[in-house]
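J.: sequence and predicted structure, then a few things I'm wondering about:
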Amino acid sequence: MKFISVFAALVSLCFTVSAMAEQPTDPPLLAELLTSAEQNNPTLHAAQEQVGIAAARIDQVSALPDPQLSISLLNYPTNNLRNDTSPMTGNDFKLSQMLPFPGKLATRGNLAQQQKLWTQAKYADLVLQIRQQVRDHWYQLSFQKQAIILTQANIALLDDVIRLTETRYQVGKGLQQNVLKAQVERSLLYDRLLGLQADAEISQAQLVSLTGGSPELVQKKIPVAAKIAVIPTLNNLMQQARDNRPLFAAFDALITQEKQRIKLAKLDYRPDINLWASYRFRSDTLADGGDDSISAGFSINLPFPVAKRRAALSEAESALRLAYRQRDEFSRQVDFELHRNLARLQQAQKLINLYSNGVIPQAEQTYHATMAAYRVDKVDFLALTDSLMTLYRYRIDQTRAQSDAHRSLARLRATAGLDQSTSAKFQQLKKDGPHA
């Protein structure tokens, strides 16, 4: 049985290492932006402060209440306010300490510890989401810049067509409407170019906002997205998500926290004890010699009425059931997101292969053949512009598919928790807890 457990652990480790090894290497500029986002993103800074707040609460809730010191002037006669006329007169110094029922302080500390683990895991998961957003805008910007280059190149080709058409018109071999048609197509392309440039500016601004970097950094040349070599399987991704996604650990901490809350609600039925001791100073000139006196005692709170404690216990039990349901819903949502984005990635890869190996080479051959035929009056102008614009649209679609593939892969990495930058933090989180 022990051998089987060890073997299963080794297999799981191999899958983890394999999955991490299959992750593509980020381009240097993207890696720089990701690092900048982790260091400068204000949302991450706020989440980090929440972790500090939760950690600071542990010592507060697990500490004993402050001891109480009281000073009393007892039984002074109202006619003279002297301390040497009545044997009951004295000055009382009293020290008291409230001791919660055994287990209450430890439970409060455990509850606060789980709250800290919850905020730590949420912070680690937020890092994943911020990195995914950076990658998403990066590959969106990559598409926009490549589309700008393609559009500018197509405008240049269309300018050649316009010059050719004008020449043919001047020598009486072309029609004026062909020249006008070509100029309209150029204007439409230029309008699309302006839209792409505006979209690229917006994507750059979003990257600056996410990373806190300088605008000059995101304006650098972005390389063409590399080909995705390996597509992970759905079952492997689902297992990796449960092993590596920080929010699964966060929900474990939340469930443990609610269990501790139930335990605390049950302990609230038990009374706390208040210990006290006092020393009374009396005047030496009293008739009885004015001997000092000491007193000691204790008091307990009576846990009545029980209705509010019963309601608190019911609330804690409902919160635990809610935590389980939230974890189950999160698990289903993760599986759905993995399935959806894997399907999108596979579809994008199929489109890339289709455009690269079939559609675009055929469209290029069609355009070159149509251009040659147009020069010798074998085809009309509409066929030429149609072949040119068709080739342009296919190249744009191929570039968009490449961008969509990387954006889907980025979502898969974030959803499954496969991010080398946060893995060390997450492993430390799992080492710390949670503990039931």
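T.: Great, that's in hand.
J.: when you work out contacts or count neighbours from here on, use the C-alpha atoms and nothing else.
T.: Noted.
J.: so who does the closest residue to K227 other than its chain neighbours touch?
T.: Leaving aside its chain neighbours, K227 sits nearest to Q402 (7.9 Å; criterion: Cα to Cα, 6 or more residues apart in numbering). Applying Cα atoms under 8 Å, 6 or more residues apart in numbering, one finds that Q402 lies in contact with F143, A225, K227, A348, Q349, I352.
J.: go with 7 Å
T.: A225, A348, I352 (Cα atoms under 7 Å, 6 or more residues apart in numbering).
J.: where along the stretch 201-350 of the chain do the strands fall?
T.: Assigned by DSSP state E, counting those that start in this stretch, the stretch 201-350 of the chain shows strands spanning 273-281, 293-300.
J.: so which of these is the most surrounded?
T.: strand 273-281 (a mean of 17; mean count of other Cα atoms under 10 Å).
J.: and that strand with strand 293-300, angle?
T.: Here strand 273-281 runs at an angle of 160 degrees relative to strand 293-300 (axes from the mean of the first three to the mean of the last three Cα atoms, to 10 degrees).
J.: ok, and here's another one to check against it:
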Amino acid sequence: MPKNNFLAFCTVFQNVYYRPLLNGKTYHIVCIFLLSLLPPIADAEEYSLQQAVEKAVSQDDWLVSSYKKEGAIRALSQGMTALPDPKVSVGLLNMPTDTFDFNQEAMTQFNVSVSQMFPAGDTLRLTGEKYAAQGDQMPLMRDNRRAMLVMEVSNLWLTAYSFEESIKLVKQNRTLFEQLHEVVESSYSSAYGRAKQQDLVRSELELIKLDHRLTQLRQAKENALKKLSQYILPTMADQSIVDQEITLKTTGEPIMVTPSYILSSLSSNSLALAARLSLHPLVRIVDAQSNTAQIDKAIAEQKYKPEWGVTLGYGYRGDDLSGKDRADLASIAVSVSVPIFSSSRQDAQVKAASLQVESFLSEKQLVFNELMAKYRTLTSDIALLDQRIRLYQTKLLPSYRESAQVMLNAYTSNDGAFSDVVQARIATLNAHIELLNIRIERFKRLAELNYVMAQGEEVRLK
């Protein structure tokens, strides 16, 4: 029961039936109790295409996670440039086991040593650069995610919009069929009517079929809206919260912003098109991955260089048995690795890193070719869809309308069959829906084209 109807019921409940029996306070208690028994009322919120896209981008959990991952990688890049921690060793050396007397032997000492290792070559600096390069990939991934969100949300919104407009068209035509049914019913019931019983049955059948078609369209629209809601409605952990629903805010046809000069100038200038596509986030992600692979190669090459280590030690000795002071001992040692036996392993690592760099170059070309082919396919589809729209608007729809009117005139003059009238009406309705679908398909192609032509907004702002 809607809330306003319920309040009206409460008013009647007070004024007519139980006013003599209930005072004001008791009446309010009863109404509040009855209101609590009602199911939660869903809040419906309208979204235009632009609002749906902005809402989906603003609350995307993947983007939030990406920012945190980038922060973690940046933190690692700063920590990786530090030297390894020094090692401190404390020991009691050369203790005689017969008496365990610290002063008995001259070699006995309490030793403290500190050792520090220095990685080979520029390994530390390159490791920090590697993590920084991995962090540079995250803004590009977010740019690609935003562009994909815009495309996916646009497609879902346009799908729901196409079903909503189809419902409007079917309802309009159902009104015409109702009028036609009234004419047939009046003619059939009249003594001088020309309508046959089969015409009356056929008109009733067509109304039922239109109702079934409306039900199918409503179901398809609801499914599209439910899929759209996963992007623009917040996740509700508390099931007691009232469910939210979304509706479409439509003022005319949706607008897909794709500047016309992009379609014209880039199509005729292959160099400008290549330059534009090279700025796509997917291409730049591969570039960033290639940079990381080149740093991996440089790190592998550092292993040909030796690692260095320095050890400083201090040994405290006690007095001898006669009480004379013994000199304490200090020591220093330098260690260096000699990469002789591991050369085959290092050669394999450098070769693998070089091949990885080359693989990213090939992958970049593959991504670029896919974007180029997608651009050409989409621009060709849009041009052909424009031709189909013009054909429907200038020739097909006028012909369908004229055919439906001719069939109706022929039937009213007892020179045609009622089935021909119905078929002509249905054909006209299908033509309108087909034109609507072509327009929606064009908008979807524009949404895909916007993704293909996307650039790194976040990177450019930096």
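T.: Here it is on my side, so go on. All values derive from a computational prediction rather than experimental measurement.
J.: where does the equivalent of the residue nearest to K227 of structure 1 over in structure 2 land in three-state SS?
T.: When structure 2 is aligned by TM-score structural alignment, the residue opposite Q402 of structure 1 is R439. Under DSSP: H, G, I helix; E, B strand; the rest coil, the three-state class of R439 of structure 2 is helix.
J.: so how far is D381 of structure 2 from R439 of structure 2?
T.: 12 Å (Cα to Cα, to the nearest Å).
J.: ok, A417 of structure 2 next?
T.: 40 Å.
J.: for V150 of structure 2, same thing?
T.: The value you get for V150 of structure 2 to D381 of structure 2, if Cα to Cα is used, is 20 Å.
J.: and L92 of structure 2, by the same measure?
T.: 84 Å.
J.: swap in V338 of structure 2?
T.: Distance from V338 of structure 2 to D381 of structure 2, by Cα to Cα: 64 Å.
J.: who's more crowded, these two?
T.: D381 (16 against 12; other Cα atoms under 10 Å).
J.: tell me the residue in structure 1 aligned with the more buried one.
T.: Correspondence of D381 of structure 2 to structure 1, assessed by TM-score structural alignment: R344.
J.: name the nearest residue to that match, ignoring sequence neighbours.
T.: S408 (6.5 Å).
J.: you'd agree the one you found is in a helix?
T.: Yes. Using three-state DSSP, the assignment for S408 of structure 1 is a helix.
J.: report how many residues lie close to it.
T.: S408 of structure 1, neighbours per other Cα under 10 Å, totals 22.
J.: surely it meets Q346?
T.: No. The pair S408 of structure 1 / Q346 is not scored as a contact, 9.2 Å apart, by Cα atoms under 7 Å.
J.: what about the helices in the stretch 251-400 of structure 2?
T.: Using DSSP state H, counting those that start in this stretch, the helices found in the stretch 251-400 of structure 2 span residues 260-268, 270-277, 281-302, 343-391, 397-412.
J.: closest to S36 of structure 2 out of these?
T.: Closest to S36 of structure 2 of the helices of the stretch 251-400 of structure 2, according to Cα to Cα: helix 281-302, at 52.2 Å.
J.: let me know the angle separating that closest one from helix 270-277.
T.: Using the same axes, to 10 degrees: helix 281-302 of structure 2 against helix 270-277 is 70 degrees.
J.: OK, contacts around the residue nearest in space to the middle of structure 2?
T.: Nearest residue to the geometric centre of structure 2 (Cα atoms, centre = their mean): L149, 4.0 Å. By Cα under 7 Å, 6+ apart, the residues touching L149 of structure 2 are V57.
J.: make it 10 Å
T.: Applying Cα atoms under 10 Å, 6 or more residues apart in numbering, we find L149 of structure 2 in contact with V53, E54, A56, V57, D60, D143, N155, Y231, Y451.
J.: ok, now L35 of structure 2?
T.: L35 of structure 2 neighbours (Cα under 10 Å, 6+ apart): M1, K3, F6, L7, C10, I29.
J.: swap in L385 of structure 2?
T.: By Cα under 10 Å, 6+ apart, the neighbours of L385 of structure 2 are T379, L391, L435, I438, R439, E441, R442, R445.
J.: repeat for D143 of structure 2
T.: L63, L149, H280, P281, L282, A454, Q455, G456, E457, E458, V459.
J.: look up how far R327 of structure 1 lies from whatever residue of structure 1 lines up with the fifth one.
T.: To tie it back to what came earlier, the one meant is L282 of structure 2. In structure 1, L282 of structure 2 lines up with L247, judged by TM-score structural alignment. L247 of structure 1 is 9 Å from R327 of structure 1, where distance means Cα to Cα.
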